[in-house]
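A.B. asks: Got a sequence here, can you build the structure:
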Amino acid sequence: MSSTQKDQHGARSQRFQEADKPHRRKREKTYSCDECGKDFTLAQSLKRHQLIHSGVKPYSCNECGKGFTRTGSLKTHQLIHSGVKPYSCDECGKGFTWTGSLKTHQLIHSGVKPYSCELCGKSFTQAENLKTHQLIHSGVKPYSCELCGKSFTQAGSLKAHQLIHSGVKPYSCDLCGKSFNRAGNLKTHQLIHSGVKPYSCELCGATMNSSAIGAVATIVFRSTPRCLKAADMVPPLLNSLKILLYWVTTCLGFWTAIERT
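C.D. replies: Okay, the predicted model is just below:
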């Protein structure tokens, strides 16, 4: 075969290959899902996909019994029980089971909050946190307590609430041993030992270790700054005897002294 014939043969072969490509592309997505219309190149991929619509989860975790539609998802889940966290943050060293969780965490260090609420403008690092926040505006509280019927926007808030009924107080003070059902309450309590009083009354200037006391004092004296009758000044917010006692002895004492001068 001459060089000219070889060139002609090569050109024809290339044309056939180019002409065949679109046919292969059209034949690639042969299998489509009747439920959602998604296309697949392999019948096996379609079958695996259809498990999502059927609700069948043939692969279950031996530790907790949670089911999955794919073996890969099961293996990823099992890392939770193993305690293995192969992905760690370069900034703080915190470990994660999934790369996605690490990337989301790294937004905290960068300060980037790409998800913002259209109603109030508050921003979040995760789309899921934004969705949870939006429940506040909608008034929807999908999680309710079976014992008292109180409803919450977040599952975590419900779990924290249920500790009240159970009597379990998992957070204890290292200095005095006092226990609490919420980590936030423990942190507030620890301010007593530290002597730090970050909250202050806007009107009398008295410093406090509880924001609740400061809020009550401000509300009271904004509404009735000159009334010295305690019975007239106690608002519904004063539902704590400790707050009431602090208010009477500190803020009310301040205004009594002012009135006498």
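A.B. asks: make it CA atoms for all contacts and neighbour counts henceforth
C.D. replies: Noted.
A.B. asks: Check the burial of residue 252 by counting its neighbours.
C.D. replies: Look at residue 252: counted by other C-alpha atoms under 10 Å, it has 23 neighbours.
A.B. asks: ignore the last one, residue 254
C.D. replies: 16.
A.B. asks: which stretch of helix or strand covers it?
C.D. replies: In this structure, residue 254 sits in helix 253-260 according to DSSP states H and E.
A.B. asks: Now that helix: buried residues?
C.D. replies: Under the neighbour-count criterion of 16 or more other C-alpha atoms under 10 Å, helix 253-260 has 254-255 buried.
A.B. asks: for it, the distance to its chain's centre please.
C.D. replies: Relative to the chain's own centre, helix 253-260 is displaced by 46 Å; criterion: C-alpha atoms, centre = their mean, to the nearest Å.
A.B. asks: Helices along the protein, start to end?
C.D. replies: All helices of the chain, identified by DSSP state H, fall at 3-28, 43-54, 71-82, 99-110, 127-138, 155-166, 183-194, 211-223, 230-233, 241-246, 253-260.
A.B. asks: which one of these lies closest to residue 116?
C.D. replies: For the helices of the chain, distance to residue 116 was read as C-alpha to C-alpha. The smallest value, 6.9 Å, belongs to helix 127-138.
A.B. asks: Only the buried residues of the closest one, if you could.
C.D. replies: So, applying 16+ other C-alpha under 10 Å, buried residues of helix 127-138: 130, 133-134.
A.B. asks: tally of neighbours for residue 172?
C.D. replies: Using other C-alpha under 10 Å, residue 172 has 19 neighbouring residues.
A.B. asks: Before we compare anything, build this one as well:
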Amino acid sequence: MEDHMTGHKEKRYECDVCGKAWQHPYQLETHRRVHTGERPFDCSECGKSFKTAQVLKIHRRVHTGECPFDCSDCGKSFKTSQVLKIHQRVHTGEKPYGCSTCGKSYAGWAGLQQHRRVHSSERPFTCSDCGKGFKSSPDLLMHRRLHTGERPYTCSDCGKGFTRSKILMEHQRTHTDERPYTCALCGKGYTRSTYLLSHQRMHTGDRSFHRPFGCSDCSKDFKRAGELKIHRRLHTGEMPYGCSVCSKSFKTTYELKSHQRVHSSERPFACSDCGKGFKSSSELNVHGRVHTGERPYSCIDCGKGFKSSTDLKVHWRLHTGERPFTCSDCGKGFKSSTHLKVHWRLHTGERPFTCSDCGKGFKSSTHLKTHMRLHTGERPFTCSDCGKDFTQSGSLQVHQRIHTGERPFTCNQCGKGFTRSTYLLSHQRVHSGDRPIPNLVCGERFAMASHALCHQRVHTSGQPYDCPYCSEAFDSSWGLQQHWRIHGGEQLLPLQQAFQESTGTAGGPADTHQGEILCVR
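C.D. replies: A predicted model of the protein is given here:
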């Protein structure tokens, strides 16, 4: 016993580089390799080198698959006794390594060491390609695969590759339908423990628990720390994932991967119903609901259903009045970033979507798609009451209010109802006296764009409404109507018929309402 205790005290072999002492000369020899970088033990399978024969022996188990240390609680196997010891703390709940800064505890010393870097912001492992720093070497190794494209873990069922063995294991459950994580309250099963944790939060009404990760900048809450981390990039402006083709940057690898398909025109996710291709599985999933009619996201205020949570989120802003996306040029607010992007083209004059038949440009692909129906004659939206066809679902919806008498947009000043929000907006200017639309020639201002357009013809001598009975022409349909009384007394031609005769077109204005001056655009 005395000799044994003496062994603890006597450390006669000192390193001449750092001064650290050891009890045995072989320990000093092994330690010196830290300074020299010497790794004399090579793996015959992969060529990787190690400082000691023991570490090489453990590494060899990666190739052989040998895991000789079994957990008596769950049967899981491990390559080393040390890793098994750390794992067993999952069952015992033991976390002997505590952080002195925040008190958080860990089962292993390595976990604590990595955690401490959260407080120090230390990122000692740096990517040689992009310079990004990481808290641990495994994190750097995973990141490097973004640059190399390496996916060493392959699914034996479908051949799909993965960067991590854990992700492969979770993926394989899609083939076996294994759901090992079960909710104790409702019995629902999940393939990942994180999915179960998120689900369990649905059983509680406590928002702080339901979304425990709060943003310190905008107070928005998230269910997962990873979601908060990505969200924080909205505030910091960080875009760590850059496209090698156009240098555009993105907040997540998923966004980058989807974007890169713009350059390759790759659409790997095809709809089994109509054959349409999509850049991501999530886009295909949402599109599939067009065929099934599924609307899993419902508004708690009006009951309207939506194909995606994003659509519901944008719709909800109709009720709250929230318009978080503001134009830096004119200050106008929008419910979604897409609406703002389309609006911005009013200022830039950009028309990136061009009609192949007539060459006309449009601000959005939706506008182009609607325009194309003028050439094809397609009117896919039919009124079930009168059989009238429309080029847009929105036009049909507004038209149906003629049959139902519904006027959902009400003036809070006089109580008058309107079938469209734009009609309400124009009406409210009667009360406010607001005339936001100026004429660039004379400076006169108007409450409605159609009025401004008609007035503009005073300066340009534009008179597109020709009388079918004489040579007179007018700048508005209302002026033409007044003139007709000379020819036919008080009996007027229907507006639609007169428009067709005066303009020589087969179809009239797609959408008019009583009292509005109609102008050809």
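A.B. asks: Got a TM-score for the two of them?
C.D. replies: Here the superposed chains carry a TM-score of 0.56, computed using TM-score structural alignment, normalised by the length of the first structure; 216 aligned residues with a C-alpha RMSD of 5.4 Å.
A.B. asks: before we move on, the earlier item: adding distance to residue 66 of the first structure, write the buried residues of helix 127-138 of the first structure out as JSON lines.
C.D. replies: Shown next, in JSON lines, are the buried residues of helix 127-138 of the first structure (distance: C-alpha to C-alpha, whole Å):
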{"residue": "130", "distance to residue 66 of the first structure": "27"}
{"residue": "133", "distance to residue 66 of the first structure": "28"}
{"residue": "134", "distance to residue 66 of the first structure": "29"}
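A.B. asks: Pick the most buried one from the helices of the first structure.
C.D. replies: Greatest average neighbour count among these goes to helix 211-223 (a mean of 18), per mean count of other C-alpha atoms under 10 Å.
A.B. asks: Quick one: list the elements packing against that one.
C.D. replies: Secondary-structure packing of helix 211-223 of the first structure (3 or more C-alpha pairs under 8 Å, 6 or more residues apart in numbering; DSSP states H and E): strand 199-200, helix 241-246.
A.B. asks: let's go with 7 Å and repeat that
C.D. replies: strand 199-200 (3 or more C-alpha pairs under 7 Å, 6 or more residues apart in numbering; DSSP states H and E).
A.B. asks: OK, contacts around the aligned residue in the second structure for residue 170 of the first structure?
C.D. replies: By TM-score structural alignment, residue 170 of the first structure lines up with residue 352 in the second structure. By C-alpha atoms under 7 Å, 6 or more residues apart in numbering, the residues touching residue 352 of the second structure are 361-363.
A.B. asks: of the buried residues of helix 127-138 of the first structure, closest to residue 256 of the first structure?
C.D. replies: Nearest to residue 256 of the first structure among the buried residues of helix 127-138 of the first structure, with distances taken as C-alpha to C-alpha, is residue 133, at 43.1 Å.
A.B. asks: The closest one pairs with which position in the second structure?
C.D. replies: By TM-score structural alignment, residue 133 of the first structure lines up with residue 315 in the second structure.
A.B. asks: Just give me the match in the first structure for residue 363 of the second structure.
C.D. replies: Checking TM-score structural alignment: residue 363 of the second structure goes with residue 181.
A.B. asks: I'd like the distance between the residue lying closest to its match once chain neighbours are set aside and residue 162 of the first structure.
C.D. replies: Take residue 181 of the first structure and drop its neighbours on the chain: the residue closest to it by C-alpha to C-alpha, 6 or more residues apart in numbering is residue 169, 4.1 Å away. Remark: distance between residue 169 of the first structure and residue 162 of the first structure (C-alpha to C-alpha, to the nearest Å) = 11 Å.
A.B. asks: List the buried residues for stretch 168-176 of the first structure?
C.D. replies: Result for stretch 168-176 of the first structure [16+ other C-alpha under 10 Å]: buried residues 171-172.
A.B. asks: Just the endpoints, please. Distance across it?
C.D. replies: End-to-end distance for stretch 168-176 of the first structure: 18 Å, by C-alpha to C-alpha.
A.B. asks: give the contact list for the nearest residue to residue 186 of the first structure once chain neighbours are set aside.
C.D. replies: With sequence-adjacent residues excluded and distances taken as C-alpha to C-alpha, 6+ apart, residue 186 of the first structure is closest to residue 180, at 6.0 Å. The contact partners of residue 180 of the first structure, by C-alpha under 7 Å, 6+ apart, come to 169-172, 186.
A.B. asks: if we go to 6 Å?
C.D. replies: By C-alpha atoms under 6 Å, 6 or more residues apart in numbering, residue 180 of the first structure lies in contact with 169, 171, 186.
A.B. asks: which parts of the helix or strand hosting residue 499 of the second structure are buried?
C.D. replies: Assessed by DSSP H and E, residue 499 of the second structure sits inside helix 495-503. For helix 495-503 of the second structure, a neighbour-count test (16+ other C-alpha under 10 Å) marks 495, 498-499, 501-503 as buried.
A.B. asks: ok, of these, which one's closest to residue 182 of the second structure?
C.D. replies: Nearest member of the buried residues of helix 495-503 of the second structure to residue 182 of the second structure, counting by C-alpha to C-alpha, is residue 495, at 65.9 Å.
A.B. asks: What's the separation between that closest one and residue 230 of the second structure?
C.D. replies: Distance from residue 495 of the second structure to residue 230 of the second structure, by C-alpha to C-alpha: 56 Å.
A.B. asks: about what we covered before: tell me how far the match of residue 363 of the second structure lies from residue 213 of the first structure.
C.D. replies: From residue 181 of the first structure to residue 213 of the first structure the distance is 20 Å (C-alpha to C-alpha).
A.B. asks: same deal with residue 30 of the first structure?
C.D. replies: Following C-alpha to C-alpha, the distance that separates residue 30 of the first structure from residue 213 of the first structure is 68 Å.
A.B. asks: Residue in the first structure paired with residue 25 of the second structure?
C.D. replies: Under the alignment (TM-score structural alignment), residue 25 of the second structure pairs with nothing in the first structure.
A.B. asks: okay, now the residue nearest to residue 25 of the second structure when sequence neighbours are not counted: neighbour count?
C.D. replies: The shortest distance from residue 25 of the second structure to any non-neighbouring residue, by C-alpha to C-alpha, 6+ apart, is to residue 13 (6.2 Å). Here the number of neighbours of residue 13 of the second structure (other C-alpha under 10 Å) works out to 17.
A.B. asks: Would you confirm that residue 13 of the second structure contacts residue 26?
C.D. replies: No. Residue 13 of the second structure is beyond contact range of residue 26, at 9.5 Å (criterion: C-alpha atoms under 6 Å).
A.B. asks: wait, is residue 487 of the second structure part of a strand?
C.D. replies: No. According to DSSP: H, G, I helix; E, B strand; the rest coil, the state of residue 487 of the second structure is helix, so it is not within a strand.
A.B. asks: That concludes my questions; thank you for your assistance.
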